[in-house]
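Asker: sequence first, then the predicted structure:
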Amino acid sequence: MARLLSCLLLLVAAVYGRHEKYEGHQLYVVAGASNEFVELEAKLDFLSIKPAATTASGQVEVLLRLSPEERNGWLNYFQSKRMPYTLVADNLADIFREEDLKQQAAKLKTSAKNGNSSMTWERYYDYQEINDYLDSLAAEYPQIVTLINAGLSYEGKQIKYVRISSSRFEDLRKPVIVIDATIHAREWVTPPVALYLIHKLVVDVTDSDLVQNIDWIIIPMVNPDGYDYSMKEDRLWRKTRSTAHEGSDQCPGVDGNRNFDHYFGTRPASADPCSIIFEGPAPFSEPETRIIRDAILRHLDRVRLYITVHSYGNMFLYAWGNNGTLPSNGLMLQVVGVTMAQAIDKLKLDKAPLYIVGNAAQVLYYTTGTSRDWTRAIGIPYTYTLELPGYEYEFVVPPEYIKQIVTETYAGFVAGARYVHSIYNN
């Protein structure tokens, strides 16, 4: 106990200075009509968005960050637009310091218990630990796991994904499901969801039909550069870390989920390199998004379900995000989305809201260049953005909630996979 206390005191000193850039930054919830937030997204840091159907105000509510320098200007703007706002956190740096301490305590606990030999669902793992875990699974279960060294990130980190199949992807009658996570660096709770899915398909198998009947492509760490930077330097970093575009000396990085070739370049607000939703200089300019593209196109004729995992908001969102119209199979997108949502809701915590299922633009607001819309546009019938729970912690989910989130989300994956398989095999 004394040793643990000593380590924690050292950690307090170590983490205190890391978040100084957010000293005095405050969090506000701002309410308004969805169209009022479309242009503001490029100018402010939206940490989450709640659809009007779930809020007491009956309007879209956005959680956003304001620095001391910009606070008065923006609060005056919201007042002039009659957009009500509420202060919900007075100092963002303190929130991040508390998160660091919880994460480090969880790491010490799991290291003592497991000797760093296996993945647990009690803490957040770094980029290298995640890759090492994928390596170990491929070595231990070569009959069903194929590890793909898909390519390098902009900074040269290896991006890996797994193909899981009882027939080594050679049975062309089987549908393929693709799951990716961590395209947005700061959404730490997303890689555990993908890793737990891999674990349940390969190690702790309770639903053997999922591998017998379906082939899987799972990419747990799309954006290792940004994720690593978020863990070590800037907790709110969202984009990639590329510096190949004009203006990158001042504003590096691209929003990977605006970099896909679907209505790319049609939204002026996404053309600003300093915007948090900067789409990049060209579609698929980022090596990270090209890896998703290539993995999907290689098996496009068999891919039936695609889910990109994000945090947070308890939502399954589908196309079209750029204009609010529905694809030709809009009804079935709703049905499959509800099937997954209901499976999750059966296991949710009492304090968690029910999942919302719907068109992305109608539930929230317009977006362009997303992986969800691009995958639907190239012919994958069922494509979704999955927004995980945040509870009262919103975008900073403590490690003690990881097990709950991965377990309930797995139930949603199972329900969606079985439904899609039944559609194409009856």
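Answerer: Structure's in. What do you need?
Asker: contacts and neighbour counts: CA atoms only from here.
Answerer: OK.
Asker: residue nearest the centroid of the chain?
Answerer: Closest to where the C-alpha atoms of the chain average out (Cα atoms, centre = their mean) is His310, at 2.3 Å.
Asker: what helices or strands is the helix or strand harbouring Lys160 leaning on?
Answerer: Under the criterion of DSSP states H and E, Lys160 resides in strand 158-164. Secondary-structure packing of strand 158-164 (3 or more Cα pairs under 8 Å, 6 or more residues apart in numbering; DSSP states H and E): helix 127-140, strand 145-152, strand 215-219.
Asker: what's the nearest residue to Ser242 if we skip its chain neighbours?
Answerer: Nearest residue to Ser242, sequence neighbours excluded (Cα to Cα, 6 or more residues apart in numbering): Gly253, at 4.7 Å.
Asker: ok, Leu44 - contacts?
Answerer: Applying Cα atoms under 8 Å, 6 or more residues apart in numbering to Leu44 gives the contacts 64-66, 276.
Asker: of all those, which two lie farthest apart?
Answerer: With Cα to Cα as the measure, no two of the contacts of Leu44 lie farther apart than Leu66 and Ile276, at 13.9 Å.
Asker: could you look up the SS state of Pro273?
Answerer: coil (DSSP: H, G, I helix; E, B strand; the rest coil).
Asker: what is the neighbour count of it?
Answerer: Pro273: 24 surrounding residues under other Cα atoms under 10 Å.
Asker: isn't it up against Cys251?
Answerer: Yes - counting by Cα atoms under 8 Å, Cys251 is a contact partner of Pro273 at 5.9 Å.
Asker: rebuild the helices and strands packed on strand 158-164 as JSON lines, extending it with distance to Ala2.
Answerer: JSON lines is the format used below for these (distance: least, Cα to Cα, whole Å):
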{"stretch": "helix 127-140", "distance to Ala2": "28"}
{"stretch": "strand 145-152", "distance to Ala2": "42"}
{"stretch": "strand 215-219", "distance to Ala2": "40"}
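Asker: nearest to Thr86, out of the ones you listed?
Answerer: Closest approach to Thr86 among the helices and strands packed on strand 158-164 (Cα to Cα): helix 127-140, 35.8 Å.
Asker: one more structure, for comparison:
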Amino acid sequence: MERLVVCLLLVLGAVYGRHEKYEGHQLFKVAGTAEKIAELYEQLDILTATPSSRSESGYVEALVRLSPEERLQWLKYFDANSMPVSKIADNLAEIMRGEEAKIKSNRIAAKRSGRSISWDTYYNHEEINEYLDELAAEYPDLVTVINAGLSYEGRQIKYVRISTTRFENLQKPVIVIDAAVHAREWVTPPVALYIINQLVVAAADSVLTEGIDWVIIPLANPDGYQYSIEEDRMWRKTRSRSHASSDACPGVDGNRNFDHHWGTNAAAANPCAIIFEGPSAFSEPEVRVIRDVVLQQLSRTSLYISLHSFGNMFLYAWGNNGTLPANGLILHLAGVTMATAIDELALDKADPYIVGNAANVLYYTTGTSRDWTRAVGVPLTYTLELPGYEYGFLVPPEYVEQIVTETWAGIAAGAHYVLSSW
């Protein structure tokens, strides 16, 4: 009995101690112009932004995390700048502890069932890579696992190629999907894995495997992702330390590190900002994996989607200035096609998906994968912001199956659109 008590105390200490840094941190919804909200990214942890078309205030609304030490200062700032603010959550650490308890419970249930993976929990980097290897071993004529390279901290970045012709039929279009560029967006790898599962295991739509070659990167930022699991649930960036001030402020925002108007946003040049763009374009090995995948298949790639969380949005170029690419109408039409398929399966409480130009829907951004892929020649490129409901990044595991199922419907609709126009 004494040993059991000690073990329980150790487990509770690990669970509760890991989230101590967010004890008393509160979440606030702040409304302002797109310019004002964009400025906050240099100094605060902005969890997400809500488009003005969806907000009651008529302005862009940001979900902001404030520590007890900075709360008074920033509430005064919001008031002085006529930015309406309301409290959303009282203690972030308590929310995290609840999330962790549910995940552990569901993982135990999944192991007891004998399943290698399930759609009601979250998995770490090693488990995700093991699942990819299992699929390649079981379906060698369809799945190839590529060991693309090592992350900054030496973790293997793997992706899958799904093809009935081993990528040798150059007449087929290619679809590229990545996930977890932002570490704390845990719901994105399950979506990527579910897409793989539907194409390979479930064989849900043979037309999509016969007619299209797929490249899917389920975990683009393994260092940041593992750090968010083991140390800091709210970690967003990579874990690199190859830039000035990296001892105090490690990591780079992978979705500001692409070579499209990189270096033109002053806020993104601050190493301590959550949107830090890095010391140079493509400085991050994780981002170079995505770059190389796209360039290797550039002549055939018709659709690129980067999975993010959260906000229920399909965002397209150009994010740096609000103008549209030459195929802007087609980008919008294809995005609406995917969004409509998702909305048909969505929960009643979910916001309908918004489809639009990233800068006009939210605010200006530079160095994104969405804009870079469009600039180098991929016709259809999107940032797909998945649902967070009222939970934001901390999506309870019981919602994972709903999100992966509805998102697959959207991806499948997009894939059929590609085939119809190829």
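Answerer: Looks like it arrived, so ask away. Here the structure is a predicted model, which means the values were calculated and not measured.
Asker: outside of stretch 342-349 of structure 1, which residues touch it?
Answerer: If you take Cα under 8 Å, 6+ apart as the criterion, stretch 342-349 of structure 1 is touched by 354-355, 404, 408-412, 415.
Asker: which of the helices or strands spans the aligned residue in structure 2 for Glu122 of structure 1?
Answerer: Aligning on TM-score structural alignment places Glu122 of structure 1 opposite Asp120 in structure 2. Here Asp120 of structure 2, judged by DSSP H and E, is contained in no helix and no strand.
Asker: distance of Asn91 of structure 2 from Glu99 of structure 2?
Answerer: Distance, Asn91 of structure 2 to Glu99 of structure 2, by Cα to Cα, to the nearest Å: 13 Å.
Asker: oh, that last question was meant for Ala34 of structure 2, not what I typed.
Answerer: Distance, Ala34 of structure 2 to Glu99 of structure 2, by Cα to Cα: 31 Å.
Asker: who has more neighbours, these two?
Answerer: Neighbours per residue (other Cα under 10 Å) separate Ala34 of structure 2 from Glu99, with Ala34 holding more: 21 against 16.
Asker: residues in contact with the more buried one?
Answerer: Contact analysis of Ala34 of structure 2 by Cα under 8 Å, 6+ apart lists 59-60, 362-363.
Asker: for Thr373 of structure 2, same thing?
Answerer: By Cα under 8 Å, 6+ apart, the contact set of Thr373 of structure 2 is 294, 304, 381.
Asker: rerun at 10 Å
Answerer: For Thr373 of structure 2, the contact set (Cα atoms under 10 Å, 6 or more residues apart in numbering) comprises 258-260, 290-291, 294-295, 298, 301, 303-305, 317, 379-382.
Asker: which residues in the stretch 301-422 of structure 2 form strands?
Answerer: 301-309, 313-316, 354-357, 380-386 (DSSP state E, counting those that start in this stretch).
Asker: so the alignment partner in structure 2 of Pro283 of structure 1: helix, strand or coil?
Answerer: Taking TM-score structural alignment, Pro283 of structure 1 has Ala281 as its aligned residue in structure 2. Three-state assignment for Ala281 of structure 2 (three-state DSSP): coil.
Asker: isn't Ala281 of structure 2 up against Asp259?
Answerer: Yes - the criterion here is Cα atoms under 10 Å, and Ala281 of structure 2 meets it with Asp259 at 5.1 Å.
Asker: find residues that contact each of these two.
Answerer: The contact lists of Ala281 of structure 2 and Asp259 share Gly367, where a contact means Cα under 10 Å, 6+ apart.
Asker: what range in structure 2 matches stretch 228-241 of structure 1?
Answerer: Against structure 2, stretch 228-241 of structure 1 falls on residues 226-239 (TM-score structural alignment).
Asker: can you report how many residues neighbour Asp207 of structure 1?
Answerer: The local packing of Asp207 of structure 1 (other Cα under 10 Å) involves 11 other residues.
Asker: what residue in structure 2 is paired with it?
Answerer: Using TM-score structural alignment, Asp207 of structure 1 pairs with Asp205 in structure 2.
Asker: what do we get in structure 2 for the residue nearest to the centre of structure 1?
Answerer: Looking across to structure 2 (by TM-score structural alignment), His310 of structure 1 lines up with His308.
Asker: run through the residues that contact its match.
Answerer: By Cα under 10 Å, 6+ apart, the contact set of His308 of structure 2 is 178-189, 383-387, 393.
Asker: tell me how far it lies from Gln73 of structure 2.
Answerer: Per Cα to Cα, His308 of structure 2 is found 31 Å from Gln73 of structure 2.
Asker: and Asp132 of structure 1, what pairs with it in structure 2?
Answerer: By TM-score structural alignment, Asp132 of structure 1 lines up with Glu130.
Asker: typo on my end, it should be Gln158 of structure 1
Answerer: Structural alignment places Gln158 of structure 1 opposite Gln156 in structure 2 (criterion: TM-score structural alignment).
Asker: any idea how far Phe264 of structure 1 is from Gly280 of structure 1?
Answerer: In this view, Gly280 of structure 1 and Phe264 of structure 1 are 9 Å apart by Cα to Cα.
Asker: the two: which is more packed in?
Answerer: Shown here are Gly280 of structure 1 and Phe264; by other Cα under 10 Å, Gly280 has more neighbours (26 against 23).
Asker: separation between Leu12 of structure 2 and Glu100 of structure 2?
Answerer: With Cα to Cα as the criterion, Leu12 of structure 2 and Glu100 of structure 2 are 11 Å apart.
Asker: same question but for Pro250 of structure 2, I mixed them up
Answerer: Counting by Cα to Cα, the gap from Pro250 of structure 2 to Glu100 of structure 2 is 25 Å.
Asker: ok, now His243 of structure 2?
Answerer: Applying Cα to Cα to His243 of structure 2 and Glu100 of structure 2 gives a distance of 33 Å.
Asker: now do Val355 of structure 2
Answerer: Separation of Val355 of structure 2 from Glu100 of structure 2 (Cα to Cα) stands at 33 Å.
Asker: which one of these two has more residues nearby?
Answerer: Between Val355 of structure 2 and Glu100, counting by other Cα under 10 Å, Val355 is the more crowded of the two (24 against 18).
Asker: so what's the gap between stretch 103-113 of structure 2 and the chain middle?
Answerer: Between the centre of stretch 103-113 of structure 2 and the centre of its chain there are 24 Å (Cα atoms, centre = their mean, to the nearest Å).
Asker: for stretch 124-140 of structure 2, that is, sorry about that
Answerer: On the basis of Cα atoms, centre = their mean, stretch 124-140 of structure 2 sits 21 Å off its chain's mean C-alpha point.
Asker: buried residues of stretch 297-317 of structure 2, list them for me.
Answerer: Within stretch 297-317 of structure 2, the residues that count as buried by 16 or more other Cα atoms under 10 Å are 297-298, 300-317.
Asker: many thanks, I have nothing further to ask.
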